[in-house]
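Undergrad: Below is the structure, and that's it, no one-letter string:
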């Protein structure tokens, strides 16, 4: 079934070329079913790339999904046009009186900052608090996951000696949990971050369940016991070439950085890396939409 987005959104054409089922608003209004309403708070600088990555995953389920994009009012992105933001994004003041079936909060390349030093931190915490009462389930990605763990559960992030950068193996702790239903016991996922969270802090929090750890013994998939908050510390949504683009960007800026581990064939940066995490990316988003949004959200919000 399709995702419902504006037919003017640039990602729409790319999705159609990839045979992702996209429905425009006019056709969606003629269907006598209740679509899911998903809000995406996109904190990534290159917003159009992130839009395409997330829509590709949200469009691969038997559910009709209405997508709305949210941006922070207190921060002006430098890597996307004002025209794009004004046409396809809204701000919190325009959605705070609505209810949504699901919310996605993306990562952001600001992990070197203390949370309180982020210029939109107060706005973000207001959104996260609002989501607790007005969203059925929220999916937090990378820095967004660390922000949620700190704000809701008091778990601090800490700096690592060097960047966790590459494709890592992960293990599932309980394959019977619906979020990871169908996962292999060992699967791969991309990471790109300078900070981490304590595995012990997650395990010792009575409100959280640790579902997956990386081969570095770092928490990867974390879920609150009420399933209102799901935290993914890596980037399952990444394209095959995203880490390569980040690597070349950092090299061009003079940043000392290692080649992403387990990524380029034969560690040859001139070879195109294969995507070996795509199936689990689709599976995680599909499980989240089905079991924690569609199966839980009311048909009519009171």
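TA: Nice, I can see it. Predicted, not measured: the structure shown is a model, and the values here were computed from it.

Undergrad: Could you use CA atoms for every contact and neighbour count after this?
TA: Will do.

Undergrad: what's the neighbour count on residue 175?
TA: Neighbour count for residue 175, taken as other C-alpha atoms under 10 Å: 16.

Undergrad: Just list the residues touching it, thanks.
TA: 181-183, 185 (C-alpha atoms under 8 Å, 6 or more residues apart in numbering).

Undergrad: Most neighbours of all these, which one?
TA: residue 183 (18 neighbours).

Undergrad: Quick check: the gap between the residue nearest to that one when sequence neighbours are not counted and residue 217.
TA: Computed as C-alpha to C-alpha, 6 or more residues apart in numbering, the closest residue to residue 183 that is not its neighbour in sequence is residue 280, at 6.6 Å. To residue 217, residue 280 is 19 Å away according to C-alpha to C-alpha, to the nearest Å.

Undergrad: Pick out whichever of those two has more residues nearby.
TA: Neighbours per residue (other C-alpha under 10 Å) separate residue 280 from residue 217, with residue 280 holding more: 19 against 12.

Undergrad: what kind of secondary structure is that one in?
TA: In three-state terms, and counting by DSSP: H, G, I helix; E, B strand; the rest coil, residue 280 is helix.

Undergrad: take a look at this one as well, against the first:
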């Protein structure tokens, strides 16, 4: 949230020089405030688990946020009760006539599947194109980040032979930017993906700013200059045991997964893993909501996209 202080206070110029958002009293007195409208397209198999994780992060801010859950269609889910989907989810086609402050598109367990073989690929493309003109800022997570890079920039799918699973160290860049305000120089973040995110390729073939990168796992956080599109290639929303559950799942499916990196104490899978990324995840979502959504979105959402 912005700090509200008297217009003439000397601290105003100092704080602004440090790229801290200051709202003078004269502006605050005339500011209209309303709840933010955030749409979540949940593509993960365990939808209840994922929606809970995301809403936990979205709630860590003084801003009032109205959340709407959507799916690509009414197709049955193997991991989520039909009753839950019918009660709490809408099909995308029922909300696309509206404007939204923020939009989150989750990952999906499709790392080894060619884009054109994803049954809802055409719908996904439609949704990404729709978001450009109907959403103030869209957050793409993991598989959705790779897929959106293909839709928007034409980046071809690149994959590792083995899944990058575990907790990886990332370096922060451009720390004066609001999206990474308060980040440490290096931070931990959980990854669970086959996708490659090569910094050289992204720098050469897109107009994105790279804000975090892992020497071992590639780009973690990137965004357009106006933050209309933000790409996160990992899962800051994960609970402490989510990577464990995925590891056990892959074992049961006969995939012979490698032990998640830097995850279990002493690399002993019988020990309880500890989350080392919660503070980073909360800060990232708070920064996104505040600086990329709240500070940028028009009060009247019907005005969104009219100048484009």
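TA: Thanks, I have it. What you are looking at is a predicted structure, and each value in this text was computed from that prediction instead of being measured.

Undergrad: ok so, going back, residue contacts, the residue nearest to residue 183 of structure 1?
TA: Residues counted as contacts of residue 280 of structure 1 (C-alpha under 8 Å, 6+ apart) are 183, 187, 236.

Undergrad: counterpart of it in structure 2?
TA: Taking TM-score structural alignment, residue 280 of structure 1 has residue 280 as its aligned residue in structure 2.

Undergrad: Just confirm residue 283 of structure 2 is within a helix.
TA: Yes: under three-state DSSP, residue 283 of structure 2 falls within a helix.

Undergrad: quick one: the helices in the stretch 151-300 of structure 2?
TA: 199-205, 242-252, 278-287 (DSSP state H, counting those that start in this stretch).

Undergrad: Using TSV, lay out these together with distance to residue 272 of structure 2.
TA: Below are those laid out as TSV (distance: least, C-alpha to C-alpha, whole Å):
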stretch	distance to residue 272 of structure 2
helix 199-205	33
helix 242-252	9
helix 278-287	16
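
Undergrad: out of those, nearest to residue 78 of structure 2?
TA: Proximity to residue 78 of structure 2, assessed across those by C-alpha to C-alpha, is greatest for helix 242-252 (14.2 Å).

Undergrad: Against structure 1, what's the mean shift for that closest one, could you check?
TA: For helix 242-252 of structure 2, the mean deviation from structure 1 after alignment is 1.0 Å (mean C-alpha distance after the TM-score superposition for structure 1).

Undergrad: quick one: that helix to chain centroid distance?
TA: With C-alpha atoms, centre = their mean, to the nearest Å as the basis, helix 242-252 of structure 2 stands 22 Å off its chain's centre.

Undergrad: Quick check: buried residues in that helix?
TA: The neighbour-count criterion (16 or more other C-alpha atoms under 10 Å) identifies 242-244, 247 as the buried residues of helix 242-252 of structure 2.

Undergrad: all strands of the stretch 101-250 of structure 2, in order?
TA: Remark: strands of the stretch 101-250 of structure 2, listed N- to C-terminal, are 135-141, 159-172, 186-195, 209-214, 218-223, 229-232; assignment by DSSP state E, counting those that start in this stretch.

Undergrad: In CSV: the ones you listed, plus distance to residue 299 of structure 2.
TA: Shown next, in CSV, are the strands of the stretch 101-250 of structure 2 (distance: least, C-alpha to C-alpha, whole Å):
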stretch, distance to residue 299 of structure 2
strand 135-141, 11
strand 159-172, 32
strand 186-195, 34
strand 209-214, 27
strand 218-223, 23
strand 229-232, 20
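
Undergrad: which one of those is the most hemmed in?
TA: Highest mean neighbour count of the strands of the stretch 101-250 of structure 2: strand 135-141, a mean of 26 (counted as mean count of other C-alpha atoms under 10 Å).

Undergrad: Which strands or helices does that strand pack on?
TA: strand 100-105, strand 229-232 (3 or more C-alpha pairs under 8 Å, 6 or more residues apart in numbering; DSSP states H and E).

Undergrad: For the longest one, give me the average deviation versus structure 1.
TA: Once the two structures are superposed, the average separation between strand 100-105 of structure 2 and the matching residues of structure 1 is 0.2 Å (mean C-alpha distance after the TM-score superposition for structure 1).

Undergrad: what separates that strand from the chain centre, distance-wise?
TA: So, by C-alpha atoms, centre = their mean, the centroid of strand 100-105 of structure 2 is 10 Å from its chain's centroid.

Undergrad: quick one: contacts of it?
TA: Among residues not part of strand 100-105 of structure 2, those counted as contacts by C-alpha under 8 Å, 6+ apart are 36-43, 131, 134-141, 144, 289, 293-294, 297, 301.

Undergrad: okay, stretch 126-139 of structure 1 sits on what stretch of structure 2?
TA: The alignment of stretch 126-139 of structure 1 onto structure 2 (TM-score structural alignment) spans residues 126-139.

Undergrad: starting at the chain centroid, how far to that stretch?
TA: 13 Å.

Undergrad: same check, this time on stretch 249-266 of structure 1
TA: In terms of C-alpha atoms, centre = their mean, the centre of stretch 249-266 of structure 1 is set 23 Å apart from its chain centre.

Undergrad: Export the helices and strands packed on strand 135-141 of structure 2 to TSV and append columns for distance to residue 71 of structure 2.
TA: As requested, these are arranged in TSV below (distance: least, C-alpha to C-alpha, whole Å):
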stretch	distance to residue 71 of structure 2
strand 100-105	10
strand 229-232	20
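
Undergrad: Residue 116 of structure 2 is nearest to which of those?
TA: Evaluated over those, closeness to residue 116 of structure 2 peaks at strand 100-105, with 18.3 Å, by C-alpha to C-alpha.

Undergrad: quick check: angle from the closest one to strand 135-141?
TA: 10 degrees (axes from the mean of the first three to the mean of the last three C-alpha atoms, to 10 degrees).
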